[in-house]
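Enquirer: okay, here's the prediction I keep looking at, along with the sequence it came from:
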Amino acid sequence: METALADVIDNSITAKAKKINIDFSWNDGLPWLAIQDDGCGMSYETLLLAMKLGSFNPLDERKANDLGRFGLGLKTATFSQCRKLTVISKKQDTVHAMEWDLDSIKDNSEQGWRVSILEETDLELIKEIPNLITALNEQESGTIVLWRKLDRLDDFDSLKVREKKLNELIDHSRNHLELIFHRFLAAGPGKQSLKISINSDPLIARDPFNMSSNATIELPSQIIQVDSKKIQVQPYVLPHYTKVSAEEYEKYAGDGGYLHNQGFYVYRNKRLIIKSTWFRLMPKEELTKLIRVRIDIPNSLDHIWKIDVKKSNASPPEAVKRGLKQIISEVEYSGKRVFKQKGYKLESQILEPFWHRKISSGKVSYLINRQHPMIMSITNQLDTQSNTSLSAILKSIEASFPSDLYFNDFANSPESIDKPVVDEDELKGIISMFYPLFKAENLDKDKIISKLLQIEPMASNRKTTAKIIEQMELNYD
C-alpha cells in the first residue's frame, strides 16, 4: 500500500499540489481510501488519458519536475489495492469524473475494457466522500482519487482482524511516505513545503541524514557527468551516539538500525527512489554504518538507471558506478574515523582505569590494571600465597573477557550498553576502603575527593561521592 500511495502522490506533486489529504475509513467492513489534492486538476481529455493504461511512452522526454515514468502509476497502484477506482477532477470551474470497476468489466466481458464517465447525479450517489466532493467544489482546482472494494485484506479473517490490518497498513504507509517525500515535507528556508495528512493528522518529514544536527558531518559534494547530465553526490556521516541524545540516535537509526541503513539514497527530482544500498561496491560494515550518501538524478536519466514501474528500484550504469566507487573510497575513511576517534577518547577518560589496552605483534588484549588503587589496597594486606591466588583469579577474568558478546551488542545497539548501577550504600562501602588510607596520609577533604574521582565507580558518581566524604569527615572529626 505504501508504494501505491506514493505513486498517486507523485501525480499530485506533478500537478503542483500544495496540500494532499489522505482519508480512509473502515466503513463497517466496506473500507475506502481517498487521496485529495489542490493541484491544477484535469480537463476531460487529460482525465481520459490518465485513466488509460500505459498512457505515456517511457522514452518520451518529460518536464523536469515530472515524477511520472510510464503512465501506469495511477492504475497499477489502484488495482494493486482495490477493484474500483473513481477519479474526480476540477479544472477551470468544471468537474469531470471517471471510474474503473473491475467487477463490472468481469461481469460484462463482451464489452471489453470501457471506462465509465460519471455525471453529477452519479457523484451524488457516492456516499463515502460527500464532504470531500463539497470541498473540491469550493476549491479553484484539484483532484480526488477514490479507492473502493479494497481486496488486499484477507477475506478469511474476522472483521475485527481485517480492520486492525488496515490500520497497520496505514501506519506503515505513514512512515514510508514521511521518508520518501521528506524533501517535499521540509523544503527548507525560503521554499514552500508540501503538506500531506492522513485523516487530518499531518505527516512529519523523516530526514535520513539528520541534517538539523550540528554533529552531522557534511562532506564535500561531487558531480558525476553522464550524457551531458549532472548527477550530484552528497555524502554525510551521521553523529556518533555519544554526540546526540538516546532518543535522537534511535530516531535516525531507521527500520533495521544503522548497520542496515547505511549506503546510497537515490533521489529522482527530490523523491526518494531507493535507499540503503552500496550497489555491491562495498560491504555493509560496522565501522561504516554512520555513512549515508544522497544521490540526485534527473528524470532525463531514467533509462540508464533502469527505473522500474513502481519507482522503488534503480540500478546505476557502469560509468556511474566507477564514479561512485571513487567517491565512497574517500567517504569511507571519514566514516570510520568517527569510531576510531571515539575509541581513543574513551581510553583516557579515567586516570586510574581498571583495564589496560595492550597491543603486541598486532594483537589487541585487555588486561586488568594490577596497580589500580582498589587492587593495591587488597594485595597490600595479603600474604604471598594469597597474592598468588588473587593473581590467578585476575588472569582467569582477563582470559574470559566476553569480547564476542561485547562486540555483537555494541554492533547492534551501542546506546544500550551501560555500566552497572552502583547505589549509594555500595558506593559508601567502596569509599570506606580508601578513606582510612587517605587520612593516614594526612590528606584534606578536597584532595581525598580529587583522588577518588580518578577511580570508577566514583568518577561516574561525583555528587554522591562528595556527599559521602562530607559525612565521613563529620564523623571523623
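Expert: Nice, I can see it.

Enquirer: going by C-alpha atoms from here, please, whenever you check contacts or count neighbours.
Expert: Will do.

Enquirer: I'd like to know how many residues surround Leu405.
Expert: When neighbours are defined as other C-alpha atoms under 10 Å, Leu405 has 10 of them.

Enquirer: then Val87?
Expert: Neighbours around Val87, by other C-alpha under 10 Å: 22.

Enquirer: can you check Lys106 too?
Expert: Residues near Lys106, counting by other C-alpha under 10 Å, number 12.

Enquirer: pull out the buried positions in the helix or strand it falls within.
Expert: If you go by DSSP states H and E, Lys106 is part of helix 102-107. By neighbour count on 16 or more other C-alpha atoms under 10 Å, the buried set for helix 102-107 is Leu102.

Enquirer: beyond it, next helix or strand please.
Expert: Helices and strands here follow DSSP H and E; after helix 102-107, the next one along the chain is strand 116-118.

Enquirer: so after that next one, what's the next helix or strand?
Expert: Next in sequence after strand 116-118, counting helices and strands by DSSP H and E, comes helix 120-124.

Enquirer: for that next one, what is the distance to the chain centroid?
Expert: 43 Å (C-alpha atoms, centre = their mean, to the nearest Å).

Enquirer: identify all contacting residues around that helix.
Expert: Contacting residues not belonging to helix 120-124 are listed as Pro130 [C-alpha atoms under 8 Å, 6 or more residues apart in numbering].

Enquirer: presented hereafter is structure B, for comparison with structure A:
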Amino acid sequence: MVDSNALASHWREDVPVAGSSHLPPDVGYAKALTNQGYSFDVAVADLVDNSIDAGADLVAVHFLRSADRLHTLLVLDNGQGMNERDLDLAMTVGRRRDYGSSALGMYGTGLKAASLSHAGALTVISRTKSSRPAGRKLTSEGIEDNFRCDTVDKDFAQEQIDVYDGVIGFQGTIVRWDRVNAFETVAPGETDAFLAKATQSLERHLGLHLHRFLARGLKLDIVVTDVDTGEETQHDGVESLDPFGYKIPGRKGYPRELTAEVEGVGQVALEAHIWVAKSRLAGYAQIGSPIQRQGFYFYRNDRLVQAGGWNNLRTPESHLNLARIEVDLPAQANRVFSLDVKKEGVQVMPAFTFGVESACDAEGRTFRHYLADAEAAYRDGNSRQVVERPAIVAPGKGFDPKVKRSVREQLAVKAAEDPIRIEWTALPEDRFFELDREHNAIHLNKAFREDFNGGRRGGANDAPVTKTLLYLLLQDCFGLGRWEKKRADRIDYWNAILLSAVLAQRERLERSTS
C-alpha cells in the first residue's frame, strides 16, 4: 500500500525531466492514420470544411461511375487554391497548420485521415490566381514507404482543372479519392441502389451539419456522372436542414435564452427550443430518431459538431423528444469543451453540466422549468389525434431535392423499399411512360424531353412538376406483390391520355412559334 509519510515528502506538482530526444513516427503510424473511425459522410464533410476554410462559395461532391461500377469520388471547390509549397504542407502527415479563429479545421489531420480511411489513394490538384495547376498524391503504400508523397504530372493537373472549370474557375481545388473501399464492395447491378442510399445519406448529413452556411448562400451540390458517356445522371443541390427550423414552437414563449455560469469559461448561452409534437418538418423528422436527436446541439464557428445528446446530464427519454438546445462553443480554447477529431461529438467537463443545472433566463425561469415545458408539450401533442396517412415508396433519383424533402415531410415512407427513380429513356413512340417495377423505376419517353424544358435538353432533375405528378399517380404501383389486371389497365389508359396531352402541347407550341 501507499507509504503516507513518503508520499507527503516526495510528491511534486509536476514531474521533473533530465533531458529529451526527438522520436519521429514509425511507418506503422499509417495504420493508425487510416483507422480513425470516420464514417463516409463524416469524412466527406471534413473535406467540405476545408473548402469553406479556403473561402469557397461553390462546392461539388462528384461521384464518377460507369454502367456497372463506381470509380472515383471528387470534392471540387472555387476557394483560394494552393501553390506547390502549400500542397506540400497540406499533404505532410502530422503537420498542424495555423488556423484562424473562425476556421473549421482544428488538428491538421482531417484531409489525410478522413481520405485514407476510405480510399487507397488521395490526390489533391489545385491552382491559385497566380500559380499554375499542380498536384500531389498520397497512397496507403506510399505512407508505409517512409511517408512518400508523389508529384502529379503537370499536364494531367492542367487537364483536370480544365475539365472542372465550371466549378473552379480562376482558382480552386480538386480532392480526389481512388480505390474507394465502399465502391469496391458494390456488386455489378447494385450501383444504382448504392448511389441512391449513399447520396441521400450524404445530402442529409451535409445539410444538417452545414445548415448555417447553406442558409447564408453556400452552394453545395452532389453530382453523379457516367465516365463512358460524359452524361450527368444525377445532380442534387444540398438544402439547409435546420434542426431548429420550425415555423411555430411547440410551447408559447419559446425559444428562450438561458444563461449558464460555467467554471473556467464564464457565461454560456443556451438557446432552449421546443418542437411541435409529431412534426413532419424535415428539421425534426428527417435527421434521425427523435430520441437520439433530443438534447444539445453544439456549434463551433457556425458548424454543427454535435447533433443531440445530453452529455451525461441525463439519459434520453421519449417525453423529451421535443427538447433541443442550441449552444455556440466559446471561441477561446478551454478545458471544459473538447471536440473530437472527426467533429461529430463534444466531450464536456462536469463544470458544464453543473452550470446547465443552475441555468436560468432573464425572467428567472430555470432549466428545470424548460424540461417541464418540453414534457408538457410532448404529452399534449400525443393526446391530439392526427390523421394517419398511408406509407409510400419514397421518390429517388431524378426528382428535385425539394420534392423529395416535401414528400418525406408530408408522408411516411416505406423504409424497406428502394426509392423510385424517374429517368428519360428511349421508348416506343406510342408510349409516354413505362414502369419498371422490378427496379423501382419510371421511364419517360426522351423524345418528349425538350417539350418539358423549353426546347432545351434539361438536367438530371428537370421537369419537376411533370415528374412529381407522375410520381403521385404511380407510386402505389410499386412495392406490391401481385400485379392486378385492373391496375395494369389503368396504367394503359393513363398512358394513352397523357400521350395525347403531350402531343397537344407540342402542337400548340409549334403553332405559336410558326
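Expert: Alright, I've got the coordinates. The shown structure was predicted, so the numbers you read here are calculated from the model rather than taken from an experiment.

Enquirer: quick one: contacts of the helix holding Lys106 of structure 1?
Expert: Defining contact as C-alpha under 8 Å, 6+ apart, one finds that helix 102-107 of structure 1 is touched by 83-84, 111-114.

Enquirer: pull out the buried members of the residues you listed.
Expert: 83-84.

Enquirer: would JSON lines of the contacts of helix 102-107 of structure 1 with distance to Thr94 of structure 1 be doable?
Expert: Formatted as JSON lines, the contacts of helix 102-107 of structure 1 follow (distance: C-alpha to C-alpha, whole Å):
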{"residue": "Arg83", "distance to Thr94 of structure 1": "27"}
{"residue": "Lys84", "distance to Thr94 of structure 1": "23"}
{"residue": "Gln111", "distance to Thr94 of structure 1": "29"}
{"residue": "Gly112", "distance to Thr94 of structure 1": "29"}
{"residue": "Trp113", "distance to Thr94 of structure 1": "26"}
{"residue": "Arg114", "distance to Thr94 of structure 1": "23"}
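
Enquirer: and which of the contacts of helix 102-107 of structure 1 is nearest Asp227 of structure 1?
Expert: Trp113 (40.4 Å; C-alpha to C-alpha).

Enquirer: next, the contact list for that closest one, please.
Expert: Residues in contact with Trp113 of structure 1 (C-alpha under 8 Å, 6+ apart) are Ile105.

Enquirer: in structure 2, what residue corresponds to it?
Expert: Using TM-score structural alignment, the equivalent of Trp113 of structure 1 in structure 2 is Phe147.

Enquirer: what of Ser300 of structure 1?
Expert: If you follow Ser300 of structure 1 across to structure 2 using TM-score structural alignment, you land on Gln332.

Enquirer: what helix or strand does its match sit in?
Expert: Gln332 of structure 2 belongs to no helix or strand when assigned by DSSP H and E.

Enquirer: near it, how many other residues are there?
Expert: Close neighbours of Gln332 of structure 2, defined as other C-alpha under 10 Å, add up to 7.

Enquirer: SS state for Glu99 of structure 1?
Expert: With DSSP: H, G, I helix; E, B strand; the rest coil as the basis, Glu99 of structure 1 sits in strand.

Enquirer: so what corresponds to it in structure 2?
Expert: Correspondence of Glu99 of structure 1 to structure 2, assessed by TM-score structural alignment: Arg136.

Enquirer: from Gly309 of structure 2, how far off is the equivalent of Gly54 of structure 1 over in structure 2?
Expert: With TM-score structural alignment as the criterion, the equivalent of Gly54 of structure 1 in structure 2 is Gly94. According to C-alpha to C-alpha, to the nearest Å, Gly94 of structure 2 stands 31 Å off from Gly309 of structure 2.

Enquirer: more neighbours: the two, which one.
Expert: Neighbours per residue, other C-alpha under 10 Å: of Gly94 of structure 2 and Gly309, the larger number sits with Gly309, 22 against 15.

Enquirer: picking that back up, count the neighbours of the spatially closest residue to the match of Gly54 of structure 1 that is not a sequence neighbour for me.
Expert: Of all residues not flanking Gly94 of structure 2 in the chain, Thr109 sits nearest, at 6.4 Å (C-alpha to C-alpha, 6 or more residues apart in numbering). For Thr109 of structure 2, the count of nearby residues is 21 (other C-alpha under 10 Å).

Enquirer: hang on, isn't Thr109 of structure 2 packed against Thr92?
Expert: No - the pair Thr109 of structure 2 and Thr92 does not pass the contact test of C-alpha atoms under 8 Å, sitting 9.2 Å apart.

Enquirer: trace Asp207 of structure 1 over to structure 2, please.
Expert: Aligned partner of Asp207 of structure 1 by TM-score structural alignment: Asp242.

Enquirer: would you double-check that its match falls in a strand?
Expert: No - Asp242 of structure 2 is assigned coil when assessed by three-state DSSP, not a strand.

Enquirer: in what helix or strand does the nearest residue to it once chain neighbours are set aside lie?
Expert: In this structure, Asp242 of structure 2 finds its nearest non-sequential neighbour in Gly283, 5.1 Å apart by C-alpha to C-alpha, 6+ apart. Assessed by DSSP H and E, Gly283 of structure 2 sits inside helix 282-285.

Enquirer: right, and the helix or strand after that helix?
Expert: helix 290-293.

Enquirer: where does that next one end up in structure 1?
Expert: Counting by TM-score structural alignment, helix 290-293 of structure 2 pairs with residues 258-261 of structure 1.

Enquirer: check the mean deviation of that stretch from structure 2.
Expert: When structure 2 is superposed, stretch 258-261 of structure 1 averages 2.4 Å from its matched positions, counting by mean C-alpha distance after the TM-score superposition for structure 1.

Enquirer: show me what Gly166 of structure 2 lines up with in structure 1.
Expert: Matched by TM-score structural alignment, Gly166 of structure 2 corresponds to Ala135 in structure 1.

Enquirer: surely that match forms part of a strand?
Expert: No - under three-state DSSP, Ala135 of structure 1 falls outside any strand and is assigned helix.

Enquirer: wait, Leu313 of structure 2 touches Phe352, no?
Expert: No - applying C-alpha under 8 Å as the test, Leu313 of structure 2 and Phe352 come out as separate, 9.1 Å apart.

Enquirer: neighbour count: these two, which is higher?
Expert: More crowded of Leu313 of structure 2 and Phe352, by other C-alpha under 10 Å: Phe352, with 20 against 14.

Enquirer: surely Ile223 of structure 1 touches Gln232?
Expert: Yes - between Ile223 of structure 1 and Gln232 a contact is recorded at 4.7 Å, counting by C-alpha under 8 Å.
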